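**Q** for reference, the sequence and a predicted model appear below.
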Amino acid sequence: MLKALFTRKKSSRPFKDYHSEWFNTLKNALLPLLRRSISDSAPTILSTHVEMLHQHFQSYYQALDLAACNDIAQLLFPDWRNSLEKPFLWLGDFHPYLFTNLLRSFLEDTDEEQTDDETEDETRENCKYFYDKPWQVAMPRRAPSKILMARVDQIECALRLMVPALVDRVRNAQAGLVQRVAENWVLCQGRKEVVRPVIGEAVAAEMEEMVSVFLDANRLRRSILAEIVSITSVYQAALYLEGLAQFFVGLREPELLAQFESCKIPLNIPSRIAL
């Protein structure tokens, strides 16, 4: 079935055009709306805006699935991603570890934990001082429950099992392609008219597997994000999605990108800071 999808006529609209529209909606509409709701809105309105942003992310990954079935190459080798985004990519989009790492960083900010000597009233005032947000929004970040942290551990454990399995499938598909092409090249003695269809068949088989792996990786991203939203309170989910959206937006900030690209120090060479 996937092979049949792969041989269909490719979509006339590049995915980068969809991504540009999706990103602009995230940056200019949904993220500002959520921020206003965090500061001013009633819980029911905030819950609605949290779900709107969550569904915006989910719709993006659904669109990725469709794009993968039409043309997987534009997602596996996205030349429209900038130099800040590319280090975070894994199988066509942001690595699912990013979701859990941001969540754990968000929940385990030890510098802002309540001390034993701090009264509840003092905690309320400190929350307002540090976050400039209502008490019910700031407190969930400062005091995540043991049940919540246990669920986060479970999500991370599942990721540690699933991610290597997907990496192995990619490695096996690539190794199989190389082996098949090499064997047939020898058998055909390098004759182009004979080798070309054989190589084409081998590439088609690998691409079919790559589409399957990509869809599974994308399903993993969607499920991790949905799980995080489901296990957190509406206020925790609001602050988490705000941070996640801001991270995506920040990677495309022109000033930050220009500073990164003008850096003269190679990133793979340790540097010593002058004292």
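**A** That came in fine, so what should we check first?

**Q** from now on I want contacts and neighbour counts done on CA atoms only, so please keep to that.
**A** OK.

**Q** which residues in the chain form strands?
**A** 89-90, 93-94 (DSSP state E).

**Q** surely Ala238 meets Val50?
**A** Yes: at 5.6 Å, Ala238 counts as touching Val50 under the criterion of Cα atoms under 8 Å.

**Q** hang on, the earlier thing: looking at the strands of the chain, which is buried most?
**A** strand 93-94 (a mean of 18; mean count of other Cα atoms under 10 Å).

**Q** mind naming the longest helix for the protein?
**A** Across the chain, the longest stretch assigned as helix under DSSP state H is helix 146-187.

**Q** what's it packed up against?
**A** With contacts taken as 3 or more Cα pairs under 8 Å, 6 or more residues apart in numbering; DSSP states H and E, helix 146-187 sits against helix 96-107, helix 192-231.

**Q** overlap in contacts of Ala238 and Val50?
**A** Leu34 (Cα atoms under 8 Å, 6 or more residues apart in numbering).

**Q** could the helices and strands packed on helix 146-187 go into a markdown table alongside distance to Lys146 and mean neighbour count?
**A** Compiled in a markdown table, those are given as follows (distance: least, Cα to Cα, whole Å; neighbours: other Cα atoms under 10 Å):
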| stretch | distance to Lys146 | mean neighbour count |
| --- | --- | --- |
| helix 96-107 | 11 | 17 |
| helix 192-231 | 12 | 18 |
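
**Q** for those, which one sits closest to Gln74?
**A** helix 192-231 (11.8 Å; Cα to Cα).

**Q** against which helices or strands is the closest one packed?
**A** Against helix 192-231 (3+ Cα pairs under 8 Å, 6+ apart) you get helix 2-6, helix 43-70, helix 96-107, helix 146-187.

**Q** may I see those helices arranged in JSON lines, with distance to Trp22 as well?
**A** Putting the helices and strands packed on helix 192-231 into JSON lines (distance: least, Cα to Cα, whole Å) gives the following:
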{"stretch": "helix 2-6", "distance to Trp22": "24"}
{"stretch": "helix 43-70", "distance to Trp22": "7"}
{"stretch": "helix 96-107", "distance to Trp22": "19"}
{"stretch": "helix 146-187", "distance to Trp22": "26"}
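
**Q** quick one: closest of those to Arg196.
**A** The nearest among the helices and strands packed on helix 192-231, by Cα to Cα, is helix 146-187 at 9.4 Å.

**Q** so how far is the closest one from its chain's centroid?
**A** Centroid separation between helix 146-187 and its chain, computed with Cα atoms, centre = their mean, to the nearest Å, is 17 Å.

**Q** let's bring in a second model and compare:
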Amino acid sequence: MIKYFKDKKINSFLLWGIILTGIMLLVVVIGMFWTPYDPTKMNASQKLQGMSLSHILGTDNKGRDIFSRVMYGSRITLAIACGTMIIGAGLGTLLGAITGYFGGFLDEVFMRIVDAMLAFPSILLALVIVSLFDSGNIVVMAALGIAFIPSFARIVRSEVLRCRNMDYVENARIQGASDFRIIFLHIMPNISGVLWSSVLIGFNNAVLAEAGLSYLGIGSQPPYDSLGNMLSSAQQFMLKNPICVLGPGFAIVWMVLGFSFLGEGLRKKA
């Protein structure tokens, strides 16, 4: 990934992606060590307050500081998205690379399974998996990760199929390189641009999917409230204090825009 930043000509998508994502990560890291208020502390005397110097995003229906809760909830949402990508992109890349390179019967069987899984929207497939187990961060992470495997497998497989008979791969075979050395040391670096772009776009989908599941009450559970939980609990008070919804909603949009710009910037660089 470092090679993308050695080029002095950085496109606007990449630049804005770095800025938005950097600010978001800075807020998340600070929130791990400090928040203006305890995000779980309730204060009935200060519920549904508007924006002020004391509470820059106001307070929710239980008197909790919304900005502190957004800092905390962003960390939960981002952690689930990261776990989703580790499972989905990791296993999907491995399976796609192996089946695309070797082909044959294994490839045919695997692709039929992938086609069947892709027939269902990722959020619907994750919803089915979560419904079979107790809801929680780990279950949501695993469910979304499994749902994202097929899309990454198909992307990587198509790139490996394109590269496996190129001259540099043939030269590596002539020199006696093993199949797995060719896959991971010769082909994978040459498709890294497409892969990084896909991972960052996958982050968008993971953030939105986690928010959707938590909004429905089957994702992250209190006291580990994610941004989706905050939206769900605040919707009934949006007319009395709209900032209850705007705070976590804006945080989700910020995350999605940051990862979208980064993914598009890397795709243009690939």
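**A** Perfect, thanks for sending it. Please read these numbers as outputs of a predicted model, since none were measured by experiment.

**Q** TM-score them against each other, please.
**A** In this superposition the chains share a TM-score of 0.34, using TM-score structural alignment, normalised by the length of the second structure; 147 aligned residues with a Cα RMSD of 5.9 Å.

**Q** what number of residues lie near Ala173 of the first structure?
**A** By other Cα atoms under 10 Å, 20 other residues sit near Ala173 of the first structure.

**Q** spatially, what comes nearest to it if we skip its sequence neighbours?
**A** Glu206 (5.7 Å; Cα to Cα, 6 or more residues apart in numbering).

**Q** got the contact list for that neighbour?
**A** Counted by Cα under 8 Å, 6+ apart, Glu206 of the first structure has contacts 173-174, 176-177.

**Q** swap in Gly145 of the second structure?
**A** 83-89.

**Q** and the biggest helix by length in the second structure, what does it pack against?
**A** Longest among the helix segments of the second structure by residue count, using DSSP H, is helix 66-102. Contacts defined by 3+ Cα pairs under 8 Å, 6+ apart place helix 66-102 of the second structure against helix 12-33, helix 104-118, helix 137-163, helix 192-215, helix 227-234, helix 243-269.

**Q** hmm, try it at 10 Å
**A** Counting contacts by 3 or more Cα pairs under 10 Å, 6 or more residues apart in numbering; DSSP states H and E, helix 66-102 of the second structure is packed against helix 12-33, helix 104-118, helix 137-163, helix 179-181, helix 192-215, helix 227-234, helix 243-269.

**Q** quick check: which of these is nearest to Leu94 of the second structure?
**A** Of all these, helix 137-163 comes closest under Cα to Cα, at 7.5 Å.

**Q** if you count neighbours, what's buried in that closest one?
**A** Neighbour counts over helix 137-163 of the second structure (16 or more other Cα atoms under 10 Å) mark 137, 139-157, 159-161, 163 as buried.

**Q** between the helices and strands packed on helix 192-231 of the first structure, which gets nearest to Ser37 of the first structure?
**A** helix 43-70 (5.3 Å).

**Q** now stretch 31-51 of the first structure: buried residues?
**A** Buried, per 16+ other Cα under 10 Å, within stretch 31-51 of the first structure: 31, 33-35, 37-38, 46-47, 49-51.

**Q** okay, now Pro189 of the second structure: neighbour count?
**A** Around Pro189 of the second structure there are 12 residues (other Cα under 10 Å).

**Q** shouldn't it be in contact with Arg181?
**A** No: contact status for Pro189 of the second structure versus Arg181: not in contact, 11.6 Å apart, counting by Cα atoms under 10 Å.

**Q** re the thing from before, list the buried ones in the longest helix of the second structure?
**A** 66-101.

**Q** check stretch 166-176 of the first structure too.
**A** So for stretch 166-176 of the first structure, counting by 16+ other Cα under 10 Å, buried means 166, 170, 173-174, 176.

**Q** how much space between the residue nearest the centre of the first structure and Ala217 of the first structure?
**A** Central residue of the first structure (Cα atoms, centre = their mean): Phe94, 3.3 Å from the mean position. Noted for Phe94 of the first structure: a distance of 10 Å to Ala217 of the first structure, by Cα to Cα, to the nearest Å.

**Q** do Ala158 of the first structure as well
**A** 13 Å.

**Q** out of the contacts of Glu206 of the first structure, who's nearest Leu257 of the first structure?
**A** Among the contacts of Glu206 of the first structure, Gln174 lies closest to Leu257 of the first structure (Cα to Cα), at 32.9 Å.

**Q** right, and the closest one touches Ala204 too?
**A** No: applying Cα under 10 Å as the test, Gln174 of the first structure and Ala204 come out as separate, 11.8 Å apart.

**Q** mind listing the shared neighbours of those two?
**A** With contacts taken as Cα atoms under 10 Å, 6 or more residues apart in numbering, Gln174 of the first structure and Ala204 have Met210 as neighbours in common.

**Q** angle of the longest helix of the second structure against helix 192-215?
**A** If you take axes from the mean of the first three to the mean of the last three Cα atoms, to 10 degrees, helix 66-102 of the second structure sits at 130 degrees to helix 192-215.

**Q** so who does Pro254 of the first structure touch?
**A** For Pro254 of the first structure, counting by Cα under 10 Å, 6+ apart, the contacting residues are Phe260.

**Q** ok, back up a step: can you put the helices and strands packed on helix 66-102 of the second structure in a markdown table and add distance to Ile129 of the second structure?
**A** Shown next, in a markdown table, are these (distance: least, Cα to Cα, whole Å):
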| stretch | distance to Ile129 of the second structure |
| --- | --- |
| helix 12-33 | 29 |
| helix 104-118 | 12 |
| helix 137-163 | 6 |
| helix 179-181 | 32 |
| helix 192-215 | 12 |
| helix 227-234 | 19 |
| helix 243-269 | 24 |
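
**Q** wait, Phe57 of the first structure sits on Trp22?
**A** Yes: using Cα under 10 Å, Phe57 of the first structure is in contact with Trp22, at 9.0 Å.

**Q** these two: which is more packed in?
**A** Phe57 (19 against 15).

**Q** before we move on, back to that, right, and the helices and strands packed on helix 192-231 of the first structure - which one's nearest Gly243 of the first structure?
**A** helix 96-107 (8.0 Å).

**Q** what packs against that closest one?
**A** Short answer (3+ Cα pairs under 10 Å, 6+ apart): helix 96-107 of the first structure packs on strand 89-90, helix 135-142, helix 146-187, helix 192-231, helix 234-250.

**Q** out of those, which gets nearest to Ala68 of the first structure?
**A** helix 192-231 (6.2 Å).

**Q** that closest one versus helix 43-70: what angle between them?
**A** 170 degrees.

**Q** quick one: helix 192-231 of the first structure to helix 96-107, angle?
**A** Relative orientation of helix 192-231 of the first structure versus helix 96-107 (the same axes, to 10 degrees): 20 degrees.
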